[in-house]
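> Task: produce atomic coordinates for the following.
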Amino acid sequence: MRHSLHLTFLCLSLLTGRMCIQGNQFNIKASRSDKLSLPGFENLTAGYNKFLRPNFGGEPVQIALTLDIASISSISESNMDYTATIYLRQRWTDQRLVFEGDKSFTLDARLVEFLWVPDTYIVESKKSFLHEVTVGNRLIRLFSNGTVLYALRITTTVACNMDLSKYPMDTQTCKLQLESWGYDGNDVEFSWLRGNDSVRGLENLRLAQYTVQQYFTLATRSQQETGNYTRLVLQFELQRNVLYFILETYLPSTFLVVLSWVSFWISLDSVPARTCIGEGKGSGRSQHH
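Model prediction:
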């Protein structure tokens, strides 16, 4: 009896151990497959030097850009500038970040500090800031072929030289220009991802005093003392809405002038009527100013 109990216990132990080993092997295989599809950030960046651009010492990095114009909040004739909120997206390939599989994954924005990113800046920007609520409005996404998508939400005030000789029936041409701060054309080449279709949002803008007539994109070269740089340009035309100024300026001024003429048709003896007209014109001027 005792011998049979020992034999039964031994069989159960062997069976349980075999099941545990098979379970562990399954977990190991599953974890390996997960690592192949979504690798750990530490594995990708092992030996990675963020201070060196991709293809360091070789061909320039090809960076494709797209823009979404969220809003143009103000256009100032006195300061000759405009303020816009934009979504800037940049794509490039970094062979050091290639991994197996066909998936992509989005990283926490704080991990951008551990990767190489372009030093893109806005030419003729007076002031700019990156939105920080509730966290820094940045996105970094990695694809298995090494493609990196880097997106930012920026509000910027950009200079725009205006010709006001035909005010208020004028049309102004403004630009938004993007360029690398430190990398010249031998290191970085910028391009629009889809030509004119790389820019969205301008056609949907509704401005109080202006209408966006047309816009187009182009790529040019900027020759500086430190080198020859690629510059991407978004150029758009703003036509002033004449109806706005007719309602706000011309009509009130015309009514005041017509009202002042009425006094010539009033009898000299009608002092109260002249007084009321004078008070009406005075209050109209004070409200207008």
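> drop to CA atoms for contacts and neighbour counts, all remaining ones
Will do.
> Could you check how far Ser125 is from Ile21?
Separation of Ser125 from Ile21 (Cα to Cα, to the nearest Å) stands at 64 Å.
> out of these two, which sits in the more crowded spot?
Per other Cα atoms under 10 Å, whichever of Ser125 and Ile21 has more neighbours is Ser125, with 18 against 11.
> Name the nearest residue to that one, sequence neighbours excluded.
Val158 (4.3 Å; Cα to Cα, 6 or more residues apart in numbering).
> I'd assumed Lys127 was in contact with that neighbour.
Yes: using Cα atoms under 8 Å, Val158 is in contact with Lys127, at 7.5 Å.
> Okay, helices next: where are they in this structure?
2-37, 41-44, 242-245, 251-262, 271-288 (DSSP state H).
> Can you point out the buried residues in the first one?
Neighbour-count burial for helix 2-37, counted by 16 or more other Cα atoms under 10 Å, picks out Ser37.
> sorry, back to before: redo the helices of the chain as a markdown table? Include distance to Asp68.
Formatted as a markdown table, the helices of the chain follow (distance: least, Cα to Cα, whole Å):
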| stretch | distance to Asp68 |
| --- | --- |
| helix 2-37 | 31 |
| helix 41-44 | 29 |
| helix 242-245 | 27 |
| helix 251-262 | 38 |
| helix 271-288 | 39 |
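> Quick check: which of those helices is nearest to Asn228?
Among the helices of the chain, helix 41-44 comes nearest to Asn228, with 33.0 Å by Cα to Cα.
> Show me where the chain has its strands.
Listed in chain order, the strands of the chain (DSSP state E) span 61-76, 81-93, 104-107, 120-123, 125-130, 138-143, 147-159, 171-180, 188-192, 199-200, 210-224, 227-240.
> Tell me which of the ones you listed is the most buried.
strand 188-192 (a mean of 22; mean count of other Cα atoms under 10 Å).
> other SSEs contacting that one?
strand 61-76, strand 210-224, strand 227-240 (3 or more Cα pairs under 8 Å, 6 or more residues apart in numbering; DSSP states H and E).
> picking that back up, residue contacts, the residue nearest to Ser125?
Residues in contact with Val158 (Cα atoms under 8 Å, 6 or more residues apart in numbering) are Asp81, Tyr82, Thr83, Val123, Glu124, Ser125, Lys126, Lys127, Leu176.
> can you tell me how far the first one sits from Tyr215?
Put plainly, it is Asp81. From Asp81 to Tyr215 the distance is 17 Å (Cα to Cα).
> same question, Ala159
17 Å.
> before we move on, what about Gly23?
62 Å.
> Please generate a structure for the following sequence too, so the two can be compared:
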Amino acid sequence: MQNLKVRTFMPNQQSTLAQVLKEFNLSQIKDFLALLPIPVIYRLDNTLYFNDAVTKLLGYESAEINNLTNWQEKVCAGRVYTLEPNNSQLLVLAKKDLTQCFVEATLYKQDSFELWFLQDITQYLSLEQQAKDNEAQMSNIIDSAMDGIITVDNNQDIILFNKAAEEIFGYKEAQIIGQPLNLLIPNRFHSAHQKHIHNFEKTGVSNRRMGHLGTVTGIRANKEEFSLEASISQVKIAGQVLHTVILRDVTERKRLEEELHKAQEEKLARKQELLLDSYKNADLLFSALIEVLPNIILDGKYRLESKIGKGGYG
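I've put the predicted structure just below:
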């Protein structure tokens, strides 16, 4: 259990207060406790005295919980807590309205009496749990993403590496966290990458969409190079600029594009070949026609003269 960073009274102040109260009589102690804004319980043997802040916290009047037995049965709801002097402990206490509250309790003991300082941390724990739930939800979203997601810090060291990135690059998250991003980039591109990041930071632009960067080259754990599409974003948190890259392995798409391009080139070459063949055939046909055309003309002339001689016309 972490101690809260902010307290109404710091531990050394609480200890000093306990020493001061040692010199007071019971009436003075009760009057003094009533002035304190924080929940404080004064125990003398088996009897408990507490201030209005305790009543406000738990809903019980002092007369309803004036001894350890009542405290144990009503407030602790049967739970047994053993407080160690000068140490803080988390208590789950039952309120009068039957709801629960979480309290950080610190015990200071001076001779025959004890002081219990209570700090209600219910809201703090609720916010902490909410933050954990939000973090878990975001982690699930990131890990279920189809694209690789990588976040790096100011030093370009990897601080986030999702499941898709593991599959793309062949590294496990535990292997890659804390490693430089350059591990995933071929050596010949390191200088260009650093220059690009520097220029991107200077622009002040928060993101660049997928495809805007063109195709980039990555390197897998097995040293295989492959093609990627990437989008990049930057955000400043606590004075540190974080860059997040969303990556898509386009190796298969590039392969299909190359196959399609090759098929189109082959198809075009075939068309050109067929066209050339048709030209050749036309040329042969024309040559043959040239050879027989005189005979056809002569033959036609002979037939025409023959008809005229026989009086076939006129």
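> Any idea what the TM-score comes out to?
TM-score for the superposed pair, counting by TM-score structural alignment, normalised by the length of the first structure: 0.27. Supporting figures: 129 aligned residues with a Cα RMSD of 6.1 Å.
> re earlier: could you name the stretch from the helices and strands packed on strand 188-192 of the first structure that's closest to Ser253 of the first structure?
Smallest distance to Ser253 of the first structure across those (Cα to Cα): 19.8 Å, for strand 227-240.
> That closest one relative to strand 210-224, how many degrees between them?
170 degrees (axes from the mean of the first three to the mean of the last three Cα atoms, to 10 degrees).
> and for strand 227-240 of the first structure, what are the contacting residues?
Contacts to strand 227-240 of the first structure, defined as Cα under 8 Å, 6+ apart, come from residues 168-180, 183-185, 188-192, 209-223.
> burial of His193 of the second structure, as a residue count?
Around His193 of the second structure there are 15 residues (other Cα under 10 Å).
> hang on, it in a helix?
Yes: counting by DSSP: H, G, I helix; E, B strand; the rest coil, His193 of the second structure is found in a helix.
> Just to check, Val188 of the first structure is in contact with Ile63?
Yes: with contact defined as Cα under 8 Å, Val188 of the first structure reaches Ile63; the gap is 7.2 Å.
> May I see the contacts of Val158 of the first structure arranged in JSON lines, with distance to Arg91 of the first structure as well?
Formatted as JSON lines, the contacts of Val158 of the first structure follow (distance: Cα to Cα, whole Å):
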{"residue": "Asp81", "distance to Arg91 of the first structure": "29"}
{"residue": "Tyr82", "distance to Arg91 of the first structure": "27"}
{"residue": "Thr83", "distance to Arg91 of the first structure": "25"}
{"residue": "Val123", "distance to Arg91 of the first structure": "20"}
{"residue": "Glu124", "distance to Arg91 of the first structure": "23"}
{"residue": "Ser125", "distance to Arg91 of the first structure": "22"}
{"residue": "Lys126", "distance to Arg91 of the first structure": "26"}
{"residue": "Lys127", "distance to Arg91 of the first structure": "25"}
{"residue": "Leu176", "distance to Arg91 of the first structure": "19"}
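> of all those residues, which comes closest to Leu243 of the first structure?
Tyr82 (21.4 Å).
> And Ala282 of the second structure, how far from Leu276 of the second structure?
Following Cα to Cα, the distance that separates Ala282 of the second structure from Leu276 of the second structure is 10 Å.
> cool, Phe32 of the second structure as well?
Plainly put, Phe32 of the second structure is 111 Å away from Leu276 of the second structure if you go by Cα to Cα.
> ditto for His190 of the second structure
50 Å.
> how about the strands of the second structure, start to end?
With DSSP E as the criterion, the second structure has strands at 40-44, 47-50, 88-94, 100-110, 113-120, 148-152, 158-161, 207-208, 215-219, 225-237, 240-249.
> Mean neighbour count and distance to His196 of the second structure added to those strands, as CSV?
Formatted as CSV, the strands of the second structure follow (neighbours: other Cα atoms under 10 Å; distance: least, Cα to Cα, whole Å):
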stretch, mean neighbour count, distance to His196 of the second structure
strand 40-44, 20, 60
strand 47-50, 19, 65
strand 88-94, 20, 51
strand 100-110, 19, 51
strand 113-120, 20, 50
strand 148-152, 22, 15
strand 158-161, 20, 17
strand 207-208, 15, 12
strand 215-219, 18, 12
strand 225-237, 18, 11
strand 240-249, 19, 12
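> Adding distance to Lys271 of the second structure, write those out as JSON lines.
Formatted as JSON lines, these follow (distance: least, Cα to Cα, whole Å):
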{"stretch": "strand 40-44", "distance to Lys271 of the second structure": "95"}
{"stretch": "strand 47-50", "distance to Lys271 of the second structure": "99"}
{"stretch": "strand 88-94", "distance to Lys271 of the second structure": "84"}
{"stretch": "strand 100-110", "distance to Lys271 of the second structure": "82"}
{"stretch": "strand 113-120", "distance to Lys271 of the second structure": "84"}
{"stretch": "strand 148-152", "distance to Lys271 of the second structure": "43"}
{"stretch": "strand 158-161", "distance to Lys271 of the second structure": "50"}
{"stretch": "strand 207-208", "distance to Lys271 of the second structure": "42"}
{"stretch": "strand 215-219", "distance to Lys271 of the second structure": "32"}
{"stretch": "strand 225-237", "distance to Lys271 of the second structure": "32"}
{"stretch": "strand 240-249", "distance to Lys271 of the second structure": "35"}
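> Identify whichever of those lies nearest to Leu58 of the second structure.
strand 88-94 (7.3 Å).
> Mind giving me the packing neighbours of that closest one?
Using 3+ Cα pairs under 8 Å, 6+ apart, the elements in contact with strand 88-94 of the second structure are strand 100-110.
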